[in-house]
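Undergrad: Compute the structure for the input listed below.
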Amino acid sequence: MSATSHELTITRFIAAPPAKVWEVMAERQCEWWCPTPWRAEVDRQDRRAGGACRMTMYGPDGEVIPQDGIYLAYEEGRRFVTTDAIVGDFEPAGPFMIGIWEVAPEGDGTRYTARARHWTEEAKTQHAEMGFEEGWSACAAQLAQICEREAG
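TA: So this is what the prediction gives:
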């Protein structure tokens, strides 16, 4: 079975140079990572394969959702890959997904792609039912808005 058989994907053209999209995507996650009125705070990012990737999402009604995991890959200017299957000092956790965030030049702008790969069809379906399409599309729109405003 291919890795993409349990994948959910959002892609969007952003009318800004790849370097700008990467800078906002990688360095300013607190500005776009969660659909408003939610917000995210970066707790720790050790941007290398095996490095910690920890954020906390805060909801408008007092919700607090930690995201704890590691980077599987970090390719400056191109993509980063994280998973929640491993936390802390390489401790196994209940895996939900592998997240892949990528930028690539396209015409006079950038193609942004975000993927969520799941271990099972059930996890993929659960993520879809949680509002993947709506939520991750809102985040992509927020990212695009920041990049296009600053590039224009």
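
Undergrad: When you work out contacts or count neighbours from here on, use the C-alpha atoms and nothing else.
TA: OK.

Undergrad: residue nearest the centroid of the chain?
TA: W101 (5.4 Å; CA atoms, centre = their mean).

Undergrad: If you count neighbours, what's buried in the host helix or strand of A19?
TA: A19 is part of helix 18-27, with elements assigned from DSSP states H and E. By neighbour count with 16 or more other CA atoms under 10 Å, helix 18-27 contains the buried residues P18, A19, K20, V21, W22, V24, M25, A26.

Undergrad: can I get those in TSV with distance to Q67?
TA: As requested, those are arranged in TSV below (distance: CA to CA, whole Å):
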residue	distance to Q67
P18	26
A19	26
K20	25
V21	23
W22	21
V24	19
M25	17
A26	16
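
Undergrad: Skipping adjacent residues, who's closest to L8 in space?
TA: A116 (5.2 Å; CA to CA, 6 or more residues apart in numbering).

Undergrad: Second chain to compare with the first, below:
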Amino acid sequence: MHQLTLTRFIAATPEAVWDVLANRQEEWFCPKPWRAEVTAQERRAGGRSAITMYGPDGEVMPNEGIFLAWDEGRRFVTTDACTADFEPSGPFMIGIWEIEPASEGGVEGTRYTASARHWSEEAMQQHEAMGFTEGWGACADQLKALCEAG
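TA: The predicted model follows:
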């Protein structure tokens, strides 16, 4: 499997983390100074997942795809391999965002894991070179800060 993954421990309950993860994506989904706008979220397998990211210099990056899974309170999985009309769209990855109860240093909280699975080694390396660790890491840190702020 051609997968890139990162994790964070978040000192907040899984319920609190899920609420931010699922319902406040515009606040954490892309690294600042970029911003995200949720266009559509049909929270079910096969439902439309559309988020557009806007850069500080006028960049526009639409992310159109579908949900492969929506497991309320636990994880959601998307792909850009096709649109909500099941039209092929040049696949790049499958994104998986998941949480589970965890403890760290005696603190109860949540383990957040974000993964990007790619069709090829080349695509995975391209994503890594594009700044997967830095970009997705910044998003994870933004999510963590929102959750821990209450």
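
Undergrad: isn't the residue nearest to L8 of structure 1 right up against S5?
TA: No - here A116 of structure 1 does not reach S5: they are 10.9 Å apart, not a contact under CA atoms under 8 Å.

Undergrad: just the strands in structure 1 please.
TA: 7-14, 39-45, 52-58, 64-75, 79-83, 86-87, 91-92, 98-106, 109-117 (DSSP state E).

Undergrad: packing partners for the fourth one?
TA: Contact partners of strand 64-75 of structure 1 among helices and strands, from 3 or more CA pairs under 8 Å, 6 or more residues apart in numbering; DSSP states H and E: strand 52-58, strand 79-83, strand 86-87.

Undergrad: how about the ones you listed in TSV, adding mean neighbour count and distance to E106 of structure 1?
TA: Output for these, formatted as TSV (neighbours: other CA atoms under 10 Å; distance: least, CA to CA, whole Å):
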stretch	mean neighbour count	distance to E106 of structure 1
strand 52-58	20	28
strand 79-83	22	15
strand 86-87	21	34
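
Undergrad: Which among these is found nearest to L143 of structure 1?
TA: Ranking those by proximity to L143 of structure 1 (CA to CA) places strand 79-83 first, at 15.0 Å.

Undergrad: what about the closest one, how far off from structure 2?
TA: When structure 2 is overlaid, strand 79-83 of structure 1 sits 0.2 Å from its aligned residues on average, using mean CA distance after the TM-score superposition for structure 1.

Undergrad: What is that strand packed up against?
TA: Going by 3+ CA pairs under 8 Å, 6+ apart, strand 79-83 of structure 1 lies up against strand 64-75, strand 98-106.

Undergrad: Can you check which of these gets nearest to E150 of structure 1?
TA: strand 98-106 (17.0 Å).

Undergrad: For that closest one, list every residue counted as buried.
TA: For strand 98-106 of structure 1, by 16+ other CA under 10 Å, it's I98, G99, I100, W101, E102, V103, A104, P105.

Undergrad: what's the answer for stretch 104-114 of structure 1, then?
TA: Buried, per 16+ other CA under 10 Å, within stretch 104-114 of structure 1: A104, P105, G109, T110, R111, Y112, T113, A114.

Undergrad: Run through who's touching it.
TA: 9-18, 21, 78, 99-103, 136, 140 (CA atoms under 8 Å, 6 or more residues apart in numbering).
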